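> Below are the sequence and a predicted model; questions follow.
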Amino acid sequence: MQTDSSPFQGKRLPGWLILMAALTAMGALAIDMYLPSFSFIAKDLGVGSNTIQLTLSTFLVGLAFGQMFYGPISDRFGRKPPLYFGICLYVISALGCALAPNIETLLVLRFFQGLGGSAGMVIPRAVVRDKMGAEGAARAFSMLMLVFGLAPILAPFIGGLLLTFSTWRAIFATLTVFGAICLICTHRVMEETRDQAHVVPLHLGRVLRQYVDLLRHRQFMAYVLCGGLIQAGLFAYISGGPFVIIELHGIKPQNFGFVFGANAIGLIACSQINARLVIKRSADRVLGKIIWIPAILTTTVAILVACGYESLPLLLIGFFGFLSCHGFVGPNASAIALAQQGKQAGTAAALMGTLQFGIGMLSGVVMGLWHDGTALPLVTVMAVCGVAALLLYRYVARHTTQTVAPQA
């Protein structure tokens, strides 16, 4: 299949890319929209708030687990059939959550909702790879990053708004409607993009070999892990940021949203700047210029904090700089990694999503275990992520970029 390296004609975004963004948002909305309702769900179902947090964990497990299956299936049967299945599972599970009579039912349904929503994380990446060259894909992933940045800002606000005139069940009803709209639009707007000339047989042994081959592919893994480590720094911030900003430095909880929103706006702005930069410069060149910033910035902050020179402005500058750079690193690293995987774009996108998500969850676990009542664990984890991403790019990815020809 021929790819289009310049898919953005005119000022309007193509309808299919808007749909891919909406599909990408399914998982993010299902995570962030119901966060304000934890106490309401706990009271209604007669359980503790810590038990309600398990509904988020089961969703994340389903989200990570499902990605490994949708990729190979989409390489064999096309992008649309598994997407239909995933969206339908998401919609049915969301509706079940809205009607759940007890916590046990809610836990099970949240797992299946994550399993369905993971299709929206894998297949849009494969579709972008199918339709575009590396530079065009970098621009498209920048547009998807816009959704990634907006969801944490808008979703809790929408969820809180729904709680003002209804119950927590209205949130899941809204997710049901959103999923149904995505299903209709997928049927009417999306075209099948898998290259019919390169159908990949679906055999367990072959799939496992594909995953092993991808894990041994130095360039692919270097770029995947490079983007994943920066994303892991974001997960660490999400896990440890509230404690550092609210409890350590006295920002009122109601004002934390402004700090969180400012960082999200920085990520959004940089992702859109990146979409323009890669028109004139290669994605790899932009990545090479930017990848230094999160490493140097957070390492400097971590050293100052370790030496006792901690202040809220210093931390906020470090957080903002690191998270904003994700708007450059994420899209470009993803585009370059997938550019070499035309025949198995779905499988590659699945492995990418699972690995990056797994690294992110691991950073959250480290933050939970290494809690000493200071900001040092958070800034250290972010610094380690930034430095490791830089080293991977400089000494692995950069030296193998020209050695592998793109696959059709």
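Cool, got the structure.
> from here on, contacts and neighbour counts on C-alpha atoms
Noted.
> Identify the residues contacting L297.
For L297, the contacting residues are 318, 321-322, 383, by CA atoms under 8 Å, 6 or more residues apart in numbering.
> secondary structure element for it?
Assigned by DSSP states H and E, L297 falls within helix 292-306.
> now for the next helix or strand after that helix, which elements pack on it?
For helix 292-306, the following helix or strand on the C-terminal side (DSSP H and E) is helix 312-339. In terms of contacts (3 or more CA pairs under 8 Å, 6 or more residues apart in numbering; DSSP states H and E), helix 312-339 is packed against helix 119-131, helix 134-165, helix 218-242, helix 253-280, helix 283-290, helix 292-306, helix 345-369.
> Quick one: distance of helix 312-339 to the chain centre.
Put simply, helix 312-339 sits 12 Å off its chain's centre (CA atoms, centre = their mean, to the nearest Å).
> Next one for the comparison:
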Amino acid sequence: MGLLTALGPLAIDMYLPAFPAIVEGLGTTQGDVERTLASYLLGLACAQIFYGPLADRFGRKPPLLLGLAIYTAAAIGCCLSASIEQLSFWRIVQAFGGAAGIVIPRAVIRDNFDTRDASKALSILLLVMGVTPILAPLLGGQVLAFGSWRGIFAIMAAGSGAMLFAVIFTMRETLTPERVVPLRIKTIKDNYLALARHKQFLCYTLAGGMGSAGMFAYISGSPRVFIDVMGVDPRYFGFVFGANAAALIFASQVSARMLSRHSPETLLRTAQITLVLMTLAGVVLSLAGAINLTLLMICLIGFMASQGFVNPNAAALALAKQGHRLGVASAMMGALQMLCGAAAGLAVSAWQAHTALPLTAILAVCATLSWLFGRIALRAA
């Protein structure tokens, strides 16, 4: 499940060092290339809505196989793109395949664990998933050293193809017959409406979603900030990017161990305060013109470490009372989080400035909204 979830970050992070090469190769602008990332996130948000009901009706395995097949074909399409419009199209198609790798693993975990153990399992899954943002830009940078940006998408296609065969031969079905939900329009509509009215589910989802939106804003804006503003060599971008991903991984594992002594609610409440403080510090330093690579990294590492606590605990708490509709709940959670991420990514790409302020300001807005929704959810609980 961790490797399946890692396909999403692979498609997001691996081509980040190639942004300048894509600009040159397709004769386009940096903003247009950044919008291919926002297109991918938007596609992920829309596609997850469909996988939820399919996973609750046909089981976890068949929709996952469909998603992996789409992802593989779309990665090949990206590799062969001759224009930025074609690349954007295939990125959206790729997202419709990659969405299965987000919805299904969360549902499988909740099929097997209660809330506290699900938080631990999601933290471990975050460990596997978190290694990808470290390795993906490094791998992408090395591909660029020996070939073109098209080789990056060829590797994505090979990886998803391998996972397709792994699912066929090794994954067991975890949806039991008594929990199958009929695939009726009225049932699907009623389930989504019930989730939209479930204050605790919605606010926990948005608490995690706005934190994730900050992460996607960082992912979308970091190539420009690090390479163009801070002067980091593209070959070493992966190391700088990986340091922040390492903070996310380390914190998520600390969170998993602390769950033996503290409740998910306590960890979420504390982490969201740190989330806001670190991002506000980045905004103040940016406005004062005092920010440099070291100070920016401190603020970003603090943000990512806090998110390592927020993400798994908010997700587990949101799904705690949704055992009768886990597929739909996981899908709606993922869709809302990706919509938040797409909006933040578009905001970063639209705010063109030769400073770190666009990134730090959007991170601060996302962190504050995450804190607000978290407080509402905790009070509702």
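Okay, I see it. Since we're looking at a predicted model, the values are computed, not measured.
> okay, the angle between the helix holding L297 of structure 1 and helix 312-339?
Interaxial angle, helix 292-306 of structure 1 versus helix 312-339 (axes from the mean of the first three to the mean of the last three CA atoms, to 10 degrees): 150 degrees.
> Would you check which pair of the contacts of L297 of structure 1 lies furthest apart?
G321 and A383 (11.8 Å; CA to CA).
> Common neighbours of the two, please.
With CA under 8 Å, 6+ apart as the test, G321 of structure 1 and A383 both reach 294, 297.
> Which positions within stretch 55-69 of structure 2 qualify as buried?
For stretch 55-69 of structure 2, the neighbour count (16 or more other CA atoms under 10 Å) marks 55-61, 63-65, 67-69 as buried.
> now those in JSON lines, with secondary structure?
Shown next, in JSON lines, are these (DSSP: H, G, I helix; E, B strand; the rest coil):
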{"residue": "A55", "secondary structure": "helix"}
{"residue": "D56", "secondary structure": "helix"}
{"residue": "R57", "secondary structure": "helix"}
{"residue": "F58", "secondary structure": "helix"}
{"residue": "G59", "secondary structure": "coil"}
{"residue": "R60", "secondary structure": "coil"}
{"residue": "K61", "secondary structure": "helix"}
{"residue": "P63", "secondary structure": "helix"}
{"residue": "L64", "secondary structure": "helix"}
{"residue": "L65", "secondary structure": "helix"}
{"residue": "G67", "secondary structure": "helix"}
{"residue": "L68", "secondary structure": "helix"}
{"residue": "A69", "secondary structure": "helix"}
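> I'd like these as TSV, with distance to S123 of structure 2 appended.
Output for these, formatted as TSV (distance: CA to CA, whole Å):
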residue	distance to S123 of structure 2
A55	23
D56	24
R57	27
F58	27
G59	24
R60	21
K61	22
P63	24
L64	22
L65	25
G67	24
L68	24
A69	27
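> L378 of structure 2: which of the residues you listed is nearest?
So of these, ranked by how close each gets to L378 of structure 2 (CA to CA), first place is D56, at 28.1 Å.
> Structure 1: which residue goes with the closest one?
Under the alignment (TM-score structural alignment), D56 of structure 2 pairs with D75 in structure 1.
> ok, that match to T176 of structure 1 distance?
Note on D75 of structure 1: its distance to T176 of structure 1, by CA to CA, to the nearest Å, is 27 Å.
> same question, L89 of structure 1
With distances taken as CA to CA, L89 of structure 1 is found 10 Å from T176 of structure 1.
> Can you tell me what Y15 of structure 2 aligns to in structure 1?
By TM-score structural alignment, Y15 of structure 2 lines up with Y34 in structure 1.
> Can you get me a residue count around the residue nearest to its match when sequence neighbours are not counted?
Ranked by CA to CA, 6 or more residues apart in numbering and with sequence neighbours excluded, the top spatial neighbour of Y34 of structure 1 is G159, at 5.8 Å. Using other CA atoms under 10 Å, G159 of structure 1 has 23 neighbouring residues.
> G159 of structure 1 is in contact with I31, isn't it?
No: taking contacts as CA atoms under 8 Å, G159 of structure 1 lies outside contact range of I31: 10.7 Å.
> before we move on, back to that, when you align them, which residue in structure 2 goes with the residue nearest to Y34 of structure 1?
Using TM-score structural alignment, G159 of structure 1 pairs with G140 in structure 2.
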